[in-house]
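>>> Build me a structure from this.
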Amino acid sequence: MDEIVNKVANSKLEVFDLEDYFPKAPIVELDISQWLLEGFILKEKDFRETLKNYEWQQFSGQNVALFCVTDAILPAWTYSLVATYLAPFANAIVQGDKKAMLLSLYQKELSKIDFQFYADKPVILKGCSNKPVPNEVYVLAIQELQKVGRSVMFGEACSAVPLYKKGK
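Just a heads-up that it's a prediction; the model follows:
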């Protein structure tokens, strides 16, 4: 009887799992419309006073996505001013939603990786995730992996979709 050989386990495939770089600190959204008159009008003096008296410590160690749920027309400095109050406490701050924060955090993490580890190797960009990794992050990752890998596939070793092969 022939021995069953796990070709995947014995292959030189390297798995690049974006979930490994998922932020550990919580991501919270902060709606600034709560500090606008009727949710729409920014009265600078009142806005500044509200910010000055707000409990910013609650955002310690968190990633904060600033947004305005209403269609208020705000001066360009609005989000920057809020960020000055958050900066001493928050890990990271972006203007946008949770997805914008995830993209920003992933961009920072991917920029720190030495992709030379994957040089001339077949790579699988792991596609199944238990965490909400945005599709845009896969686009960022393939651009880096394509520069160095011999080939890049998407998915799992048992059912990978070829994305790139050097020389083709």
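>>> C-alpha only now, for contacts and for neighbours.
OK.
>>> Return the distance of the residue positioned nearest the centre of the chain relative to residue 109.
Centre of the chain computed as the mean C-alpha position; nearest residue by CA atoms, centre = their mean is residue 102, 2.4 Å away. Distance, residue 102 to residue 109, using CA to CA, to the nearest Å: 10 Å.
>>> want to put them side by side, so please do this one too:
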Amino acid sequence: MRARDWAAYHATIVFIGCSVDAIVPSWVYMQLASRLSGVAKGVYFMDKIDVLRPWLDAILLSDVEPYRDKKVTVRAHPDISAAVFTAVTNRLMPVVHTLLYGEAGLPKVIYKRK
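Okay, the predicted model is just below:
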């Protein structure tokens, strides 16, 4: 950890966690927090679902009426969690006529109202 350029985190909010299924001792997170103390604006530990919570809440509270009876394409993006795509699907299905996933040129039909 000593070789890390901690100044890169100056005045930022840092969220730490583990994105893979691994056993990480608690002291590792304490060590990271101590290195970032006085450098970062804030240091917080978050599980993967904690990171997604604002996205999921925003989806649940979003106004979907503008999409009523429309054809909607949800753009593919490898960095977005399947949990977000699932929430979008659940939110849009009751109102849209057609729900597609992928790129605009060749989307995959997910749902089509009969």
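>>> Give me the TM-score for these two chains.
Remark: TM-score between the superposed chains equals 0.63 [TM-score structural alignment, normalised by the length of the second structure]; 92 aligned residues with a CA RMSD of 3.1 Å.
>>> quick revisit: now for the residue nearest to the centre of the first structure: what does it line up with in the second structure?
Residue pairing (TM-score structural alignment): residue 102 of the first structure is matched to residue 51 of the second structure.
>>> next one: residue 153 of the first structure
So, by TM-score structural alignment, residue 153 of the first structure is matched to residue 100.
>>> Let's verify its match: helix, strand, or coil?
Secondary structure for residue 100 of the second structure, judged by DSSP: H, G, I helix; E, B strand; the rest coil, is strand.
>>> How much space separates it from residue 38 of the second structure?
For residue 100 of the second structure relative to residue 38 of the second structure (CA to CA), the value is 47 Å.
>>> So if I had to pick from those two, which one is more boxed in?
When neighbours are counted by other CA atoms under 10 Å, residue 100 comes out ahead of the other of residue 100 of the second structure and residue 38, with 20 against 11.
>>> three-state assignment of residue 25 of the first structure?
coil.
>>> do the same with residue 94 of the first structure
Going by three-state DSSP: residue 94 of the first structure is strand.
>>> Tally up the residues packed near residue 36 of the first structure, please.
Counted with other CA under 10 Å, residue 36 of the first structure comes out at 19.
>>> before we move on, what about residue 149 of the first structure?
23.
>>> and it, what is it in contact with?
Taking CA atoms under 8 Å, 6 or more residues apart in numbering as the criterion, residue 149 of the first structure is in contact with 118-123, 166.
>>> For the residues you listed, which single residue is the most surrounded?
Busiest of these [other CA under 10 Å] is residue 123, holding 25 neighbours.
>>> Translate that one into the numbering of the second structure.
Looks like residue 123 of the first structure aligns to residue 72 there (TM-score structural alignment).
>>> Pretty sure its match sits in a strand.
Yes. Applying three-state DSSP, one finds residue 72 of the second structure inside a strand.
>>> can you give me the strands in the first structure?
14-16, 27-31, 63-67, 92-95, 122-126, 151-155, 161-165 (DSSP state E).
>>> In CSV: those strands, plus distance to residue 82 of the first structure.
Below are the strands of the first structure laid out as CSV (distance: least, CA to CA, whole Å):
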stretch, distance to residue 82 of the first structure
strand 14-16, 37
strand 27-31, 10
strand 63-67, 8
strand 92-95, 10
strand 122-126, 37
strand 151-155, 40
strand 161-165, 42
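>>> Run a quick neighbour tally on the closest residue to residue 76 of the second structure other than its chain neighbours.
Using CA to CA, 6 or more residues apart in numbering and skipping residues adjacent in sequence, the residue nearest residue 76 of the second structure is residue 102, 4.5 Å away. By other CA under 10 Å, the residues close to residue 102 of the second structure number 14.
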